[in-house]
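Asker: Okay, sequence plus prediction incoming.
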Amino acid sequence: MARRTLIQKLEILADAAKYDASCASSGSRKRNSVGTNGIGSTEGMGICHSYAPDGRCISLLKILLTNFCIFDCRYCINRSSSNVQRERFSVEEVVKLTLDFYKRNYIEGLFLSSGIIRSPNYTMEQLLEVARSLREDHGFRGYIHLKTIAEADPELIRLAGKHADRLSVNVELPSEQGLTHYAPEKSGQTIRKAMADIRYEIDNVKDAKASRILKRAKPPAFAPGGQSTQMIVGADASSDADILNSSARLYAGYGLKRVYYSAYSPVPDASADLPPIRPPLIREHRLYQADWMFRFYGFTTAEITSVADNGMLDLDVDPKLSWALRNRGLFPMDINRASYKELLRIPGLGPTSAKRIVAARRHTRLTLDDLGRIVRSLKTVRPFITASGWSPGKLTDTADLKQRFLPAPKQLDLFT
């Protein structure tokens, strides 16, 4: 077989990386990272979007070092028994691609993951060498996100944090039972240990910065963008409640910046106990909305999952609206008197609009028209609030209130 060119390798290993959701692809039209879009497009050849520690949205080259793997995780397209095209980059090739894309202003950084080749330590050494070479040999100051290998020597992961802006360790599945069943070569305890080691190093740097006296004693940085993880949704029998409770423990225990949810994609020649079709993508979306609720809106996971039927979130409406519909006795709320925390519980209001309301009402009593200039749409907010000159009357208690928020049914074309 003829040796593949660098671009042909890129097509294979960028496509293989699309299953890793730990690099957000905000605004991307589709998940497939290979197509006719061209290298400069944000939707092809492994270009994804993520967020820097300062909040900037940045474009990253998202690739695998290799899709060869000695592990046989049954839900993974790149498992050892999978019949897929295999390829591998050298360290020098990844460095070259990153610098070439960066110089042409296609990307602002690199997201690098890998299948496990030879051993976890060997693979982690290769990932580490890419980051070290970019930083030390080429003076690269762009963003680097490294997917670490949980089974590797902790010292290798510690060294990776010296060069990477963010590290991530995938927990893979929401439950220990699911991981044991579908990926027996992996250990939940080993994964959590790696995450704990990363948090320990991050906390050490924070403590050193807080206690330093002399400016010249500034401690070396360690993964300033923190750590994240990915959880596959729909491969095992875990409910949305199980997933959210697992995420809450991860956030609390390891100080994660993000838990990414990735809808399971059916793999070729899959075992009979794996789903034959992928779960609806709206389920993944609802989990992100629920995740946002307990991270930024002050909801507890118990409150969010209390409205879940058999542990599953409502796919028809977002979880915040679902919670409000189940707790109508708390509404309507007066936007001129409600506290900031209470405003965050009103459907259609987020932190930015809640802060604007609190600031604006210091000068005047807000009307519905005033609120309309603050929020994107009044449709969701109106049944749950009172304002100067506005009351929803019996609207809040209307039996079919939920139906008002559902999209209108699509009428099929006569020739469809």
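Answerer: Sure, I can see it.

Asker: from here on, contacts and neighbour counts on C-alpha atoms
Answerer: Fine.

Asker: Tell me the secondary structure at I232.
Answerer: Of the three states, I232 takes strand under DSSP: H, G, I helix; E, B strand; the rest coil.

Asker: Neighbours of the closest residue to it other than its chain neighbours, how many?
Answerer: Spatial nearest neighbour of I232, chain neighbours left out: S262 (4.9 Å); criterion: CA to CA, 6 or more residues apart in numbering. When neighbours are defined as other CA atoms under 10 Å, S262 has 22 of them.

Asker: List the contacts of S262.
Answerer: The contact partners of S262, by CA atoms under 8 Å, 6 or more residues apart in numbering, come to Y19, D20, A21, Q230, M231, I232, V233, E284.

Asker: Isn't the fifth one up against V169?
Answerer: Which is M231. No. Judged on CA atoms under 8 Å, M231 makes no contact with V169 at a distance of 10.3 Å.

Asker: These two: who's more crowded?
Answerer: M231 (23 against 20).

Asker: Next, the contact list for the more buried one, please.
Answerer: M231 makes contacts with N170, V171, E172, L173, P174, V259, Y260, Y261, S262, as judged by CA under 8 Å, 6+ apart.

Asker: this is the other structure I want to compare:
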Amino acid sequence: MDVLAKLEILTDAAKYDAACTSSGVRRGFRQGYIGNTTSSIAGCCHTFSADGRCVTLLKVLMSNCCVYDCAYCVNRRSNDTRRAAFTPQELADLTINFYRRNYIEGLFLSSGVLRNPDYTMEQMIRAIRILREEYRFNGYIHAKAIPGAAPELVEQLGLLADRLSCNIELPSETGLRTLAPEKTKAAVLAPMRQIQVRSIQNKEELVKYRHTPKFAPAGQSTQMIVGATPDSDLHILRLTQGLYDRYQLKRVFFSAYVPVVESALLPSKETKPPLLREHRLYQADWLLRFYGFRAEELLDEQAPSFDPRLDPKCCWALRHPEFFPVEVNRADYEALLRVPGLGVVSARRILTARRTGPLRLENLPKLGVVMKRAQYFLTANGRMADGLRFTQDSLLRNLIAVEQSLLPQPEMRQLSLFDDAV
């Protein structure tokens, strides 16, 4: 099989992995190297540099051959699909040639488990080492640590890649035993813990010794599949909160289950991917990371799933009328963040602007406040918008109407240069 045929197979097989959208690392020009992380062929995905620019990555598997038989995975060993595997040299050559042609600016590398976890990681490490040491590639690389691989291999991978990730796959240990019995929770969490501990040690070393090699400077992330098992949004959000608290992950990614295989253990192939549910979980994840919310505030045993009609912040606001209205001229930063229609930037702008004098309602849109939502939950100088009248029922209807135009589009797919021109 030629390299182009392998590329087509292995970029297509990589499209279900969502855990690559934020690099969070800066590495500029380095003498004698090519590429940087501050600035596609098949399998294009995108990340964002620290200065906000969109960076195109080659998203590909080292191999889609796999010794595991996970029921939800298109690459499981029992599935009848075309198989391919790059050699380390082939993958390094492809990456550097695509970079030189300005198709990509970095690499996102994952793999099925070829032979065993250690062998797979060794192949990935060799490919990345060729890029770093022979081709002196200084661009962004995100690599997947394979659960079950030896700790010394995780160490080597972390010294070569900018970001590491280890997929938790399913939200519960019960789901993992049912759909992926050859994998264990302990095998998944072990490299997560190693990466966390090693990253802390590396930061301490860098303070003492300037030239210490950096270990996964962009941190680590993980991904879980949503909709393949009956786990509730509450369970998923609690797990997400726990991962942030225990392992200091940069991101937890959610991937709506796409029914690509027929199994009695899974939703039927006619089931639509739960994209809206995925969207709500990402919104809730944002609230956990940037708005000071906790999982138990957003959902509870009486309401274990998000209302698909409303974003999680509005749902929380409707359940806590005692917290509102918030007075923008007196509220602290944390209280402002809880107002629907206010974000991190607009809350900071309010704090800055009110130093020069009291704010009025007509000032707020200029500060980035989305008044279609916020008008129901705040006051300025004790006054709400003129003529604003609403009940709890009419407020719910109004917020649902605002939300409709913001829902994600149903058709989303990964870019590929193998597609027909449009």
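Answerer: Cool, got the structure. Values in this document were obtained by computation on a predicted structure and should not be read as measured data.

Asker: Can you pull the TM-score for these?
Answerer: Both chains were compared after superposition, and using TM-score structural alignment, normalised by the length of the first structure their TM-score is 0.88; 385 aligned residues with a CA RMSD of 2.0 Å.

Asker: Would you mind putting the contacts of S262 of the first structure into CSV with distance to P409 of the first structure alongside?
Answerer: Formatted as CSV, the contacts of S262 of the first structure follow (distance: CA to CA, whole Å):
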residue, distance to P409 of the first structure
Y19, 32
D20, 34
A21, 31
Q230, 34
M231, 32
I232, 31
V233, 28
E284, 22
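
Asker: Most neighbours out of the residues you listed, which is it?
Answerer: V233 (27 neighbours).

Asker: what's the spacing between the aligned residue in the second structure for N327 of the first structure and Q392 of the second structure?
Answerer: Matched by TM-score structural alignment, N327 of the first structure corresponds to H320 in the second structure. Distance, H320 of the second structure to Q392 of the second structure, using CA to CA, to the nearest Å: 11 Å.

Asker: again with A92 of the second structure
Answerer: Computed as CA to CA, the A92 of the second structure to Q392 of the second structure distance reads 59 Å.

Asker: Of the two, which one has the most company?
Answerer: More neighbours surround A92 than the other of A92 of the second structure and Q392, with 24 against 9 (other CA under 10 Å).

Asker: Which position in the first structure pairs with H142 of the second structure?
Answerer: By TM-score structural alignment, H142 of the second structure lines up with H145.

Asker: Give me the number of neighbouring residues for that match.
Answerer: The tally of other residues near H145 of the first structure (other CA under 10 Å) stands at 29.

Asker: Tell me the counterpart of A235 of the first structure in the second structure.
Answerer: Applying TM-score structural alignment, one finds that A235 of the first structure aligns to A228 in the second structure.

Asker: Tell me which stretches of the stretch 101-250 of the first structure form helices.
Answerer: Under the criterion DSSP state H, counting those that start in this stretch, the stretch 101-250 of the first structure contains helices at 120-132, 154-163, 176-182, 188-211, 240-254.

Asker: Where in the second structure does the first one fall?
Answerer: Residues 117-129 of the second structure are where helix 120-132 of the first structure aligns, with TM-score structural alignment as the criterion.

Asker: so what's the residue mapped onto L281 of the first structure from the second structure closest to, chain neighbours aside?
Answerer: Under the alignment defined by TM-score structural alignment, L281 of the first structure corresponds to L275 in the second structure. Counting by CA to CA, 6+ apart, L275 of the second structure lies nearest to A256, which is 5.8 Å off, once chain neighbours are set aside.

Asker: Aligned to the one you found, what sits in the first structure?
Answerer: Under TM-score structural alignment, A256 of the second structure pairs with A263 in the first structure.

Asker: Could you check how far that match is from M231 of the first structure?
Answerer: A263 of the first structure sits 9 Å away from M231 of the first structure, going by CA to CA.

Asker: In three-state terms, label the spatially most central residue of the first structure for me.
Answerer: Ranked by distance to the mean C-alpha position of the first structure (CA atoms, centre = their mean), the top residue is Y260 at 2.9 Å. Following three-state DSSP, Y260 of the first structure is assigned to strand.
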